[in-house]
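K.L.:
just need the structure, nothing else, for what follows:
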Amino acid sequence: MLAEALIALAGAAGSALVTAMTTDAWEGVKTRCARLLGRGDADAEARQEGRLEQSRQELLAADDRERAGREQEAAWAARLRDLLEDHPDSEGQLRELVDSVAGHASASVVQVNAQARDQAQQAVQGQGVQNVTFGPRQA
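P.N.:
You can find the predicted model right below:
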């Protein structure tokens, strides 16, 4: 039975993986995670990379991305709990993976400030969460 802290780590790692699936960091995260799960076996690493990429494709294709994300998080958390139970020595590598995804997520925040007046319109394209605030016209 895993300690509560390791169960929480597996959950955080599952969440980090799903977060990374929609970022520019995905390829690196996918490779690191597959290496961790493959435990030095090249065939196992390739299978894990395929599994990770399939999860990403399912997430991106989902009509309800929030629900799909929760499902993917739960599935990867379960796999990572199994990894920690079978290979307790992988804890440090898993923590590093979570930290690197968190570091990339905070470093990839983009702020866009734009103004439009009268009949002008604005468009901001991107991926991820966007918050748009409309306020009174400033003089």
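K.L.:
hey, let's count contacts and neighbours off CA atoms from now on
P.N.:
Will do.
K.L.:
show me the contacts for Ala75.
P.N.:
For Ala75, the contact set (CA atoms under 8 Å, 6 or more residues apart in numbering) comprises Gly14.
K.L.:
what comes up buried for the helix or strand harbouring it?
P.N.:
Element membership for Ala75 (DSSP states H and E) is helix 65-86. Within helix 65-86, the residues that count as buried by 16 or more other CA atoms under 10 Å are 68-69, 71-74, 76-85.
K.L.:
list just the nearest of those residues to Thr23.
P.N.:
Gly69 (13.8 Å; CA to CA).
K.L.:
for that closest one, give me its contacts.
P.N.:
18, 59.
K.L.:
following up with a second sequence; could you model it the same way so I can compare the two?
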Amino acid sequence: MDPAVVTVAATAATTLVAAMTTDAWGHVKGGCARLLGLAGPAQGAGREPEREPERAWERQLEQARATVVAARERGDAQGERAVVDLLAARLAAVLEANAHRADEVEELLRQVLAGNAAADGQIDALTQALGRRGNTVYNQWVDNGGGGAQGPGATVTVHHHHHVPGVPGPS
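P.N.:
Model prediction:
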């Protein structure tokens, strides 16, 4: 995973958890729910995904907030840290999966991290990293001369079924 993604996701998760017990919570929660909504629907209380991804993510963020508040009341720093780590992982996955939407991701991150001056440079680095990958298509030419295009993060497995004499094989 790109270091810029990891850094911004960790900053956003830490900012989000810090805001959970402040007046900024509503604003930060809304921006974060929109950002997480780029990943698609969250799983709600039922078995089916929610039709409105942003609302489902808002409910999940409220559950995370309840966990953080309870952890703080118990003096459980590890419980709070677990929420930060989970949110950072989810945010990183969304950032990675949405490299093709770098402008939208940047705008949502700036909403979530408003007032965090240190985050500006991190967001700029992330936008550059996502922009490079969002405009890249990887081509894989296979033995029979055909080609296939794969996007960022895709995996291609090629099985070689023949060897041309005089041409070295893979090392």
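K.L.:
if we can go back for a sec, with the second structure overlaid, how far apart is the helix holding Ala75 of the first structure on average?
P.N.:
Here the mean offset of helix 65-86 of the first structure against the second structure after fitting is 0.9 Å, by mean CA distance after the TM-score superposition for the first structure.
K.L.:
for the most centrally placed residue in the first structure, give me its contacts.
P.N.:
Computing the C-alpha centroid of the first structure and ranking residues by CA atoms, centre = their mean puts Thr19 first, at 2.0 Å. Residues in contact with Thr19 of the first structure (CA under 8 Å, 6+ apart) are Val101.
K.L.:
ok, now with 10 Å
P.N.:
By CA atoms under 10 Å, 6 or more residues apart in numbering, the contact list for Thr19 of the first structure reads 13, 25-26, 56, 69, 73, 101-102, 105, 128.
K.L.:
please, a ChimeraX command that selects the buried ones among those?
P.N.:
Per 16+ other CA under 10 Å, the buried members of the contacts of Thr19 of the first structure correspond to this ChimeraX selection:
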select :13,25,26,56,69,73,101,105
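K.L.:
Gln93 of the first structure: how many residues sit nearby?
P.N.:
13 (other CA atoms under 10 Å).
K.L.:
what's the counterpart of it in the second structure?
P.N.:
For Gln93 of the first structure, the aligned position in the second structure is Glu107, judged by TM-score structural alignment.
K.L.:
which element is that match on?
P.N.:
helix 102-112.
K.L.:
how far does stretch 73-87 of the first structure sit from its chain's centre?
P.N.:
15 Å (CA atoms, centre = their mean, to the nearest Å).
K.L.:
whoops, stretch 14-22 of the first structure was the one
P.N.:
Counting by CA atoms, centre = their mean, stretch 14-22 of the first structure is centred 1 Å from the centre of its parent chain.
K.L.:
buried residues in that stretch, which are they?
P.N.:
14-21.
K.L.:
next, give me the two most distant ones among those residues.
P.N.:
Largest separation among the buried residues of stretch 14-22 of the first structure by CA to CA: Gly14 and Met21, giving 10.9 Å.
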